[in-house]
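Peer 1: heads up, no residue letters with this:
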């Protein structure tokens, strides 16, 4: 069974008698291929030992808000970023009340607030506690905030009473996790994929105060980064100098020159599933940039230029390359030049635009593209770059699945 292969699941366990079921839950999630990390509340250690859960999960169990063995002693942030799904099982009435109040005084509640992953709580408590108006109001509040509530079951309880409040069985929670990830995969076709996008212009130094560049604003590349992230991808932007804020949940590497950009790209390219060369990379650089400011003297000055490295061609020539998409900014014969570039650089796809048209392309909020691949072409009319980026990413995903 590998329905949950490599899925990163963070399991939080609260201090209730139902904690004994959590050991079986860890085992079943692992059997389905999941990578499971466990966090215990302080009271949970009275019911189940960290050693048991470490043996079952294969990872040390966390229970401290500030972990001296973690990077920067902030294990709560590391775990919060790592998780694809957070499950609290069992979730006690105390935990539910503290999470509703936004308390971050213990690792288990802090993780639920610090993570961007979906949070699921599986209530488990005495039936009277569960049905109490304050518990019901807390659950309603959490649900309105987007927290998923799974369970509880109804039946006999450890206290001898009968009613709602039993923790769902491990097999039931596991099946719900499988169903959850199936739904997520349908909505997020790039989940688990890595996408690298170059964006903006490059600057090629003439001397310490002057450079050669172009009019690229980086808006198209940044919009593509957002679109890829929405589809579930882990995204990195390698960005030339732009006046844009990096979107949330996206890694950014700042570069200046074409050589800087190539170095940044090649450092991590072997881990990428998709590479989109959206940056307007300067074709040439100064052969020998001056270390001092060049003084104005003669009426004319000649600058010797040398060709810059071709980042797209370098990536597409790799033996194990990612799905490689190029951009072509043209002022005439747009489709013909783009087809030539597609073939010459052996790209999987190219998106071409006519930058001679006013309010389209460089420094504009709108763009229009001719998307071309071997055996196909799709025209995307002028529209806002944010919307255009989502349409282009859909075409990329469709073509990837057909390769």
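Peer 2: Structure's in. What do you need? No experiment lies behind these values; they were computed from the predicted model shown.

Peer 1: can we go C-alpha only for contacts and neighbour counts from here?
Peer 2: OK.

Peer 1: quick check: residue 55 is in a strand.
Peer 2: No: secondary structure assignment (DSSP: H, G, I helix; E, B strand; the rest coil) places residue 55 in helix, not in a strand.

Peer 1: wait, what's in contact with it?
Peer 2: Under the criterion of C-alpha atoms under 8 Å, 6 or more residues apart in numbering, residue 55 has no contact partners.

Peer 1: now residue 56: closest residue in space that isn't a chain neighbour?
Peer 2: Nearest residue to residue 56, sequence neighbours excluded (C-alpha to C-alpha, 6 or more residues apart in numbering): residue 27, at 6.2 Å.

Peer 1: how about the strands in the stretch 101-250 of the chain?
Peer 2: For the stretch 101-250 of the chain, applying DSSP state E, counting those that start in this stretch gives strands covering 118-123, 148-149, 153-156, 162-166, 194-199, 204-207, 210-212, 234-239.

Peer 1: pick the most deeply packed of the ones you listed.
Peer 2: Counting by mean count of other C-alpha atoms under 10 Å, strand 194-199 has the highest mean neighbour count of these, with a mean of 26.

Peer 1: and that one, what does it pack against?
Peer 2: Counting contacts by 3 or more C-alpha pairs under 8 Å, 6 or more residues apart in numbering; DSSP states H and E, strand 194-199 packs against helix 219-230, strand 234-239, strand 274-277.

Peer 1: dropping in the other structure now:
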């Protein structure tokens, strides 16, 4: 007589938009050996492929990213029905809107373990004081409604601990939510080129931006810096990768493409940015706010150094001048000054490349997933 099948504990994972599922690539498949995993988010053409590849359950749910009281109340009601249907042992909420509404529903439905994963703050210093206070209040509410709080970086953990008061904030491994896959990267992709210009070289210094094309990611400062360097006669090129979130930037990018043919290009959203990373000299990541900055680790995995604005996430990863570069302030002038200096002093630029393999190895995906399994299993004993 065969042993009865052991019933797995249930995990319900919430994100607002399908794009955020990339944070859990291969992780959910691994977790499904331990948990009965269900994912809930809006539906798009890529969700079915992701769900099938991870081998998990899926319940579609549209969540409006903007604040809409009537729609938000209805969404909480829908989430309560999903929770009633799934009966999760762990409610795993991510991204600001899904976290807030999911935690409200989880609290109302008395889910025993309500895990809030903070990927970064919505507030930053460029907002009005009223806006900062509003977003900080929402952050405190999320922490209050959760039973456990998880941060994706040490700096973010420390700030969130101060913001939430007595709530303990956890950190898995060295940080990040899913790490970076290193196995086979060196065999699959060439490493980013070393910058060694000769007096007669026609090869430009190649800059790359990877991220959402939006104001908060510092795209305005990057464009101003590129144009200033180009106007100085510096041989420079810029490639932009990512989804355009504001229609204003469609016209802006078209103008840049016409004005700088051969030196500026927009490549749209790429599922895998590593091939294009391996063909550039410097990743520029001027985000105003960041919880971690996964793109910096991805770049490091193909030996591409990063220049970033100083914020909570980037200061957890980059030691300026050692394994990358940080601006003193979040300005286009600082970007311009550092890029100009690196072009004129390639030795200073190239020396950080020897430390990038070690940086990437600190966030190796298999180790992050293994630590995540242990952490989630511990929560079941809560």
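Peer 2: Thanks, I have the structure now. Just so we're clear, the structure is a prediction, and the values are computed from it rather than from any experiment.

Peer 1: just give the TM-score of the two.
Peer 2: Here the TM-score for the pair of chains, by TM-score structural alignment, normalised by the length of the second structure, is 0.33; 162 aligned residues with a C-alpha RMSD of 4.4 Å.

Peer 1: follow-up on the earlier one: identify each buried residue in the helix or strand where the residue nearest to residue 56 of the first structure lies, please.
Peer 2: Per DSSP states H and E, residue 27 of the first structure falls inside helix 20-31. Buried residues in helix 20-31 of the first structure, defined by neighbour count with 16 or more other C-alpha atoms under 10 Å: 21, 22, 23, 24, 25, 26, 27, 28, 29, 30.

Peer 1: go on, stretch 384-397 of the first structure?
Peer 2: Buried, per 16+ other C-alpha under 10 Å, within stretch 384-397 of the first structure: 384, 385, 386, 388, 389, 390, 392, 393, 394, 396, 397.

Peer 1: just the residues you listed: which are in helices?
Peer 2: If you go by DSSP state H, these have 385, 386, 388, 389, 390, 392, 393, 394, 396, 397 in helices.

Peer 1: want to throw the strands of the stretch 101-250 of the first structure into a markdown table with distance to residue 38 of the first structure?
Peer 2: Converted to a markdown table, the strands of the stretch 101-250 of the first structure look like this (distance: least, C-alpha to C-alpha, whole Å):
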| stretch | distance to residue 38 of the first structure |
| --- | --- |
| strand 118-123 | 14 |
| strand 148-149 | 19 |
| strand 153-156 | 23 |
| strand 162-166 | 21 |
| strand 194-199 | 26 |
| strand 204-207 | 50 |
| strand 210-212 | 53 |
| strand 234-239 | 24 |
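
Peer 1: so for residue 182 of the first structure, which of the ones you listed sits nearest?
Peer 2: With C-alpha to C-alpha, the closest approach to residue 182 of the first structure among those belongs to strand 118-123: 14.1 Å.

Peer 1: and that closest one, what does it pack against?
Peer 2: Other elements packing on strand 118-123 of the first structure under the criterion 3+ C-alpha pairs under 8 Å, 6+ apart are strand 85-91, strand 148-149.

Peer 1: which residues touch the shortest one?
Peer 2: I take that to be strand 148-149 of the first structure. 118, 119, 120, 121, 122, 123, 139, 142, 143.

Peer 1: can you map out the helices along the stretch 51-200 of the first structure?
Peer 2: With DSSP state H, counting those that start in this stretch as the criterion, the stretch 51-200 of the first structure has helices at 75-82, 93-100, 107-114, 127-131, 133-144, 170-187.

Peer 1: residue 260 of the first structure is nearest to which of those helices?
Peer 2: helix 75-82 (28.4 Å).
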